[in-house]
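[1] Using only what follows, build the 3D model:
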Amino acid sequence: MFRLLIVDDEEIITDALYDVFCELMPEQLDVCKAYSGEEALDWMSRTRIDIVLTDISMPGLSGLQLVERIQDYWPRCKIILLTGYNNFEYIYKAMQMHHVRYLLKTEGFEKIKETVRKVIKEIKQSHLEQYLLEQTDEQRLGYEFVAQGDFMRHVLERSTLACEDKLRLTSEFEQLNISLHPMEDVYLVLANIEYSPKTSYSQRSNTLVRVRLIWDQHLYKQLHSIGIVDRYGGLVWFVQSRHSHQRTLSQLFKYMEGSLELIQEECLDSLDLKIQFTISTDFTQWEDITKKYEKLRQSQLLRVGGDYREILKEYADTDKNVKSGMQSYQKIELLTSYLEGNREKEFFIEVKEIQSYAECRHYSQMMEGYFSIALVLYSFIQSNGLDKTFLNTDKLLKLDEHSYLSEGYDYLNEVAKEIFRQKQNESKDRASLMIDRITLYIEDNLSADLSLVRLAEIHFFNPSYLSHLFKQEKGINLSEYIDRCRLRKAKDLLQNGNLKIREVSQLVGYHTAHSFTRFFKKSTGQTPKEYREGLSQML
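    Just a heads-up that it's a prediction; the model follows:
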């Protein structure tokens, strides 16, 4: 989904354009509006913007000045300068700017719509062309990827040891052509890729190179980064800003979140690949990378739901007194993470590995493997109040009730399958509850800002995921649902003869009566005045 921001100090123009584009392609275009350059910059700091349609002549921050600021936030953003002035100086300046085109207001709505469609098509086409051009670099990048990956995996797993000597670290970076700076803190991003079960090892390797190309295409102008494959087959990126003095942590966080949405979409479109990202909430020192990475992995494993579109955030520490030296319990912790995070496939792979490992060894190790799994299942059942569903939970901890150890493992697998089945149902119920909460908020706040970005901020989603989840649960677009609520409320309010039409429009979220009238007539075939008069005649 692309995001369009309309900027004009004349409210009637902004609102009219907003209404036009909300109806143009609701599945592909999320539309926002601002009445000043300063308000536009606020949008830029909150979310990714792909296209800006802005007036040139505005008080305060002009359109040309806004363009320069926009490209600091989102350098790939396309800008359409809209003005009523046929002035050569404006045209000349616009022509000198990257990703900027010029359009006269007098050319009308159809021309503006046509231009926005062309820009969207260009964005999609540029992604494809860039991808094809960079395919020739895949082999070279593949060799470099391996060399850098070996060293960076060493850093990832033993950062305290690998990074204590900064001079040696600097030398290693230079020899391996690693663009990061060992004296500056680093930001981590973890990616989980959903492969088809039939994907071969070589296909996975090629896919990882292509994902890295797409990443670089979107981020190399603003960030230094290197991505490696971790021991679990996921991707880990080490990130630093090219302009550290120009990008705060908050700005970097928003920039990463917005850019990763585009990378997800492009990976799905060009590679038919689902990829989920988990991102840090702060920078970390090189010596502490191993701890940060483990924390991100836990955050990923403990995710709620299974939709890859959600950009996951690093979980906050809940217990500062937990010690990190619990190596003997790693299997239990990993199984617990998979179970809590609803990672059914990974859970059963781990169970199979534990069983295979145990069966090749001494009986005591076979028992240890069984009880490790049984303890995880038993603890989950007790802590989640499922003991009424699983009536004989004590059997989990009684190995002698099974004729053979393999029979015991079969029993563990059956219990685990039933837990995951119930969790899947709970996940669906939880999504429904979340959407119900959002719909209630919409109905109670029709006069407030109900943009997709704002609703996502309030309810702690990223916008694209919220849009997808709402459509999945309700069967209609979020914008369509909001329009229905506003129309229903407007009809109720119009029955009150004491309210002016201007007051009704404001109560349902329209700042100008003109925009409200156009919306109401399109929805009902009548103006608000005609609708009210019709009600009077019926009485």
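[2] For the rest of this, base every contact and every neighbour count on C-alpha atoms.
    Fine.
[3] Who are the contact partners of V155?
    Shown in contact with V155 (Cα atoms under 8 Å, 6 or more residues apart in numbering): A162, C163, I289, T290.
[4] what's the neighbour count on the closest residue to the second one other than its chain neighbours?
    This points to C163. Closest residue in space to C163, ignoring its immediate chain neighbours: E287 at 5.4 Å, by Cα to Cα, 6 or more residues apart in numbering. Per other Cα atoms under 10 Å, the neighbour tally for E287 reads 21.
[5] okay but E287 is in contact with D165, surely?
    No. Between E287 and D165 there is no contact under Cα atoms under 8 Å: 9.8 Å.
[6] how about the strands in this protein?
    Along the chain, counting by DSSP state E, strands occupy 2-7, 29-34, 51-55, 78-83, 100-104, 187-194, 223-229, 235-241, 274-279, 312-313.
[7] which of these sits most buried?
    Mean neighbour count (mean count of other Cα atoms under 10 Å) peaks for strand 51-55 among the strands of the chain, with a mean of 27.
[8] Would you do the same for the sequence below? I want to compare the two.
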Amino acid sequence: MIRMLIVDDEEIITDGLFDVFSQLNLNLDLYKAYSGEEALDWMNTTRVDIVLSDIRMPGMDGLELMRNIRSSWPHCKIIFLTGYNDFDYVYQAIQSPGISYLLKSEEYDKIIKAVTDAIHELESSLKFHDLVKQSREKLTTLETLAQGNYFRYLLQGTRTTEELEVDFRNLGIALDPALPILVAVADIQRTNMHHSFAESQNAALAVKFLAETFLAERTDSLGIIDHYGGLVWLVQPKHGQVRELDEAYARTVKFLEGQFELMQQACLDSLGITFAITICADTCEWKQLSEIYDRLRSEQYRRAGDGAQMVQTVTLGTIGTAANSRTLREKAESLAIHLEGGNREGFLHLFNELMKTAFDERGNGGPFALELYYTIALFLLSYINRWELHDKVGTTGLMQRDRHSSWQDSYEFLKQIAESLFNLRLSVERNRAAAVIEKIRLYIEEHLGEDLSLVRLASVIHFNPSYLSRLFKQESGINLSEYIDEVRMEKAKNLLKKDELKIAEVGVQVGYETPHSFTRFFKKSTSMTPAEYREIVRK
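    You can find the predicted model right below:
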């Protein structure tokens, strides 16, 4: 969803524009600010795609705001609202790309058209093939595969800074081994499942190449295809931005959250690929890479819901010994990938294909069938042990093939265990999703008079805003904004039934600081003003 921020120091203009765009079906996530400083706070919190702003404001004016926007979100489109005497400001502004302007005296139709044009420009800029073409010139497929092999080598042990410098130079890795990194992992999901290894590899490469374009302006990064066919990014702020390390890395985390959301939409529209991203907010020393990587994969497993289009930021705290083994038998690798990713269809398809190769025409199994059985049984047992599922999935006879009356029965037994694991995972994801939604509902009820923007609510559970919005609608059957309005209306009616509070005070308690905003909200829902409602209740 495209995010638009409306900025003007005149409250009546800001609120009016906010109301106008709220009623349009433009698929916009709207926010408002009454000063340049407040707008900057929003942009330091979340990605902003379009800014509709007054160009002349007290304090931070539109030009200074524009410079800050360019440093944080280079893709952001800016539309300035100007007066007749502001053309000196306008002349300076239009020297930068992505800037347009309108007179404040223009009708709403022209403002709506300018915003609609900006939306179309953003959507066009996300067209996948042009972006991939640009980034392919920077990194070849051969280099990508070599770097992926090197990443797996890094996970096996530590290297000195001097050794890393030599390796990076030879492999064309534009990272500084003397500085820490940020790590992000992606679980790629395909809406149209193809079982060819080449197609899966190409899908991962496509997402990796796309990231080069989205991340290059603000960061130095390395995207790698990992052992499971997913993606890992190692990221550092560009050298010119590391004078204050902690601040630079914190700003880079916010930048990654916003850019990965844009990448997700581009991949979905162009390739039918979705992916869940988990970002570590803590900086990682190179010697900690193995532990951080394992922990992030664990966080992906424990996600709420199906993870489609999710951007999750986690803080891992103290790093200890890695708990998860990355070494699986070669013939079970593809099945293990499907199991880890929760891809039931891909798992069963490949499982059935392997069964056909394990038996002869009479259904008898040879040495390969025995090896395949124990290979699959071993990674199923490893999965059960790793996630402590012994009391939920029976393993009796799993490592004893001769307890089964036939080869067919033994493989059906393996399939039943796998089906149980997929069912259990689905159930757990739904329970976690329900717990997240309940937490959000409780927070809304307890903070009704405070900021309940999508960005604020998302920060409570450390998800990206668009994923929270989708998850809430999926689990509750109602949009999050509609639910907040319902809760506000319920509380407002209860408070109006009593005479202890003035109408303006009731409005403040349900999140409306100005009386006219509360009256407009109440009348839109009930066709009467708060005063009229209170009078009817009294009678």
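[9] The longest helix seen in structure 1 packs against which elements?
    Ranked by number of residues, the top helix in structure 1 under DSSP state H is helix 405-444. Counting contacts by 3 or more Cα pairs under 8 Å, 6 or more residues apart in numbering; DSSP states H and E, helix 405-444 of structure 1 packs against helix 344-359, helix 363-383, helix 463-474, helix 478-494.
[10] got those as CSV, with mean neighbour count and distance to V119 of structure 1 columns?
    Converted to CSV, those look like this (neighbours: other Cα atoms under 10 Å; distance: least, Cα to Cα, whole Å):
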stretch, mean neighbour count, distance to V119 of structure 1
helix 344-359, 16, 41
helix 363-383, 17, 51
helix 463-474, 19, 20
helix 478-494, 18, 22
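[11] so which of these comes closest to L180 of structure 1?
    Closest approach to L180 of structure 1 among these (Cα to Cα): helix 463-474, 30.6 Å.
[12] That closest one aligns to what range in structure 2?
    Residues 465-476 of structure 2 are the counterpart of helix 463-474 of structure 1, counting by TM-score structural alignment.
[13] Superpose on structure 1 and give me the mean offset of the matching stretch.
    Stretch 465-476 of structure 2 differs from its equivalent in structure 1 by a mean of 1.0 Å after superposition (mean Cα distance after the TM-score superposition for structure 1).
[14] ok, and what's touching that stretch?
    The contact list for stretch 465-476 of structure 2, computed with Cα under 8 Å, 6+ apart, reads 1, 305, 309-311, 433-434, 437, 454-455, 457-458, 478-480.
[15] Stretch 203-223 of structure 1 too?
    By Cα under 8 Å, 6+ apart, stretch 203-223 of structure 1 touches 76, 130-131, 134-135, 138, 141-142, 145, 195, 227, 239-243, 259, 263, 266-267, 271.
[16] Generate a ChimeraX selection restricted to the buried subset of these.
    For the buried members of the contacts of stretch 203-223 of structure 1, the matching ChimeraX selection, counting by 16 or more other Cα atoms under 10 Å, is:
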select :76,131,138,141,142,145,227,239,240,241,242,259,263,266,267
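[17] now, which of the contacts of stretch 203-223 of structure 1 lie within helices?
    Q130, Y131, E134, E138, L141, G142, F145, S259, I263, E266, C267, L271.
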